[in-house]
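Chemist: Following is a predicted model, sequence given first.
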Amino acid sequence: MARSLRAPRVAAVLTSALLILTTAACGGGSEDSKGSDDTGEKAGTSGSAFPVTIAHKYGEAKIPSQPKRIVTLGLTDQDAVLALGEVPVGSMDWIGNFKGTVGPWAEDELGDAEPPTVLKDTGTGPQIEKVAALDPDLIISVYGGLTKEQYETLSKFAPVVAQPKKYQDYGVPWQEQATIIGKALGKSDQAAKAVADVEAKFKATARPEFKNATAVMGTPYEGIFVYGSQDPRSRLLTNLGFTLPSGLDKAIGGKFGANISKERTDLLDQDTIVWMVGDVAKDSAKLRKDPSYGDLKVVKEGREVYIHETSDYGHAATFGTVLSLPYVLDRLGPQLAAAVDGKKETPVEQPAS
């Protein structure tokens, strides 16, 4: 199942003759229930990171030893793997136009290695036969939405770390995504440092005025589409100290995002609004032309922020990962500071690149 830049697609199980393929058994080995935490990880006590067991929406992934052939099916999981010094043999194509699903912000981590094999969503889920052909010893779908049927089929080939149970599909925070994947790869310390470094970047980017400000992020998709609290784009704002509109998740039915009616444009009239748009000039003019939006105080006082969603900046904001977020913060931080500085005359500039 893949989620588009703007709205989700419905996934169903892909049934085929793949069951005749040779399958890899899920990892065995003894385990010790001591040392578990809220990710459900249980590590062996031999001093090694393995064997390790990680709980998820459909049960547990038992990983017996250091994985060498990693396939990522979560839409952005490849970034966490790359940040930890590994290169997936295959990963899911979400946005396209990247080097084997590796965004520009992650190319240094890829280096001279062979880019991952590109895997597609067939409309009924991941290309399961293609995953099997890659002979994985670990399949990761943390920032994902596998169905139970897809999970059970994929588990015939390798241990599968599916999405965490306590979040909605595609709702795991970037910190937990990196932490879970770090444990799966036996690199918890490295993952903790990567998370700490990005959190330090957030702290350095945040301004005192952000803490007392409200913000919301949306896109002009089939009207006005706003992102909820579990979407990485909204977490960009809350991680910087902003508060989302009261009642936002209730208004969009607890989804990652949804369209709102003109009667609910009060959700947009915040201290700042961040728009993901295809064309900054055209989309901003179209939005402002409608009085239900154009007459809002946030518009009249020039507190809008626009991100070109198909630029590297927009793609990085959509990814919202341990690798893409520093790239985003260098650009978004100055825009937000200009939007909420209390001076109507301060322009919110577009980044140079």
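Modeler: Done, it's in.

Chemist: make it CA atoms for all contacts and neighbour counts henceforth
Modeler: Fine.

Chemist: Please name the nearest non-neighbouring residue to Gly218.
Modeler: Val226 (4.1 Å; CA to CA, 6 or more residues apart in numbering).

Chemist: okay, pairing it with this:
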Amino acid sequence: GIQDKLDTAKKDNPAFAGQTAVALSWYKGAVYPFTSTDVRGQLVTGSGFGYQTEIDKIADGKFSTELSPERIDLVDVDRIFVINDKADTEALKKFELFANLPAVKNGKVSYLLDSEGPAIGAAMSQGTLLSLPYAIDELVKSAK
């Protein structure tokens, strides 16, 4: 049923297909994008977005990687999904290199709470049969 839900999301949102995207977190003063093979990346691509696969190369088999400030260009995509709690989200918003990305300036960032509020990020990260339908619905809703 999860694949059917992703297929429906992709079919119902054809505009996603023309956009690149990335899912990331902010942790201890650095940007950590998830790879396209991580469950968070798979939900993004499964919903129809293209992914910034250059991240996969530098992650070298890990599920995410820390970006140095000069590599913020790797998250210069059409849509950014940020998975964080409120305090980290606010810190990320103050990080000038992130704030100056076109997607941020154009309001194309979905801030998905991890363990506070609706905990969409946790649903994406846990990747269970019970959490994934909710994660897919909320991810798609946040991108519209």
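Modeler: Arrived safely, thanks for sending. It should be emphasised that the depicted structure is a prediction, and the values quoted were computed from it without experimental measurement.

Chemist: can you tell me which residue in structure 2 aligns to the residue nearest to Gly218 of structure 1?
Modeler: Using TM-score structural alignment as the criterion, Val226 of structure 1 maps onto Pro33 of structure 2.

Chemist: any idea which element that match lies in?
Modeler: strand 30-33 (DSSP states H and E).

Chemist: Past that strand, which element shows up next along the chain?
Modeler: Next along the chain after strand 30-33 of structure 2, taking DSSP H and E as the criterion, comes helix 39-46.

Chemist: Please go through structure 2 and pick out the longest strand.
Modeler: What stands out as the longest strand in structure 2, according to DSSP state E, is strand 20-27.

Chemist: tell me what that strand is packed against?
Modeler: Counting contacts by 3 or more CA pairs under 8 Å, 6 or more residues apart in numbering; DSSP states H and E, strand 20-27 of structure 2 is packed against strand 30-33, helix 39-46, strand 50-51, strand 79-84, helix 86-94.

Chemist: Give me the residues contacting the last one.
Modeler: Pointing back at helix 86-94 of structure 2 there. Residues outside helix 86-94 of structure 2 that contact it (CA atoms under 8 Å, 6 or more residues apart in numbering): Trp26, Tyr27, Gly29, Val82, Phe98, Ala99, Tyr111, Leu113, Glu116.

Chemist: Could you tell me which residues within it count as buried?
Modeler: Lys86, Asp88, Thr89, Leu92 (16 or more other CA atoms under 10 Å).

Chemist: Just want the angle from it to strand 79-84.
Modeler: Helix 86-94 of structure 2 and strand 79-84 meet at an angle of 140 degrees, taking axes from the mean of the first three to the mean of the last three CA atoms, to 10 degrees as the criterion.

Chemist: Now do helix 86-94 of structure 2: distance to the chain's middle.
Modeler: 15 Å (CA atoms, centre = their mean, to the nearest Å).

Chemist: Ok, the fourth one next?
Modeler: Counting by CA atoms, centre = their mean, strand 79-84 of structure 2 is centred 4 Å from the centre of its parent chain.

Chemist: Show where it falls in structure 1, residue numbers please.
Modeler: Counting by TM-score structural alignment, strand 79-84 of structure 2 pairs with residues 272-277 of structure 1.

Chemist: how much does the matching stretch stray from structure 2?
Modeler: With mean CA distance after the TM-score superposition for structure 1, stretch 272-277 of structure 1 departs from structure 2 by a mean of 0.7 Å once superposed.

Chemist: rewinding a little: what are the contacting residues of the strand holding Pro33 of structure 2?
Modeler: By CA under 8 Å, 6+ apart, strand 30-33 of structure 2 touches 22-26, 55, 64-69, 72, 75.

Chemist: in structure 1, which spans are helices?
Modeler: 77-83, 107-110, 128-133, 148-154, 174-184, 188-205, 208-211, 232-239, 248-251, 280-289, 291-294, 297-300, 312-319, 324-339 (DSSP state H).

Chemist: Quick check: which helices or strands does the longest one pack against?
Modeler: Using 3+ CA pairs under 8 Å, 6+ apart as the contact criterion, the neighbours of helix 188-205 of structure 1 among helices and strands are helix 174-184, helix 324-339.

Chemist: Pick the most buried one from these.
Modeler: helix 174-184 (a mean of 24; mean count of other CA atoms under 10 Å).

Chemist: Give me the range in structure 2 that that helix lines up against.
Modeler: Counting by TM-score structural alignment, helix 174-184 of structure 1 lines up with no residues of structure 2.

Chemist: Return the residues in contact with Val22 of structure 2.
Modeler: Pro33, Phe34, Gly41, Val44, Tyr51, Gln52, Val75, Val77, Arg79, Ile80, Phe81.
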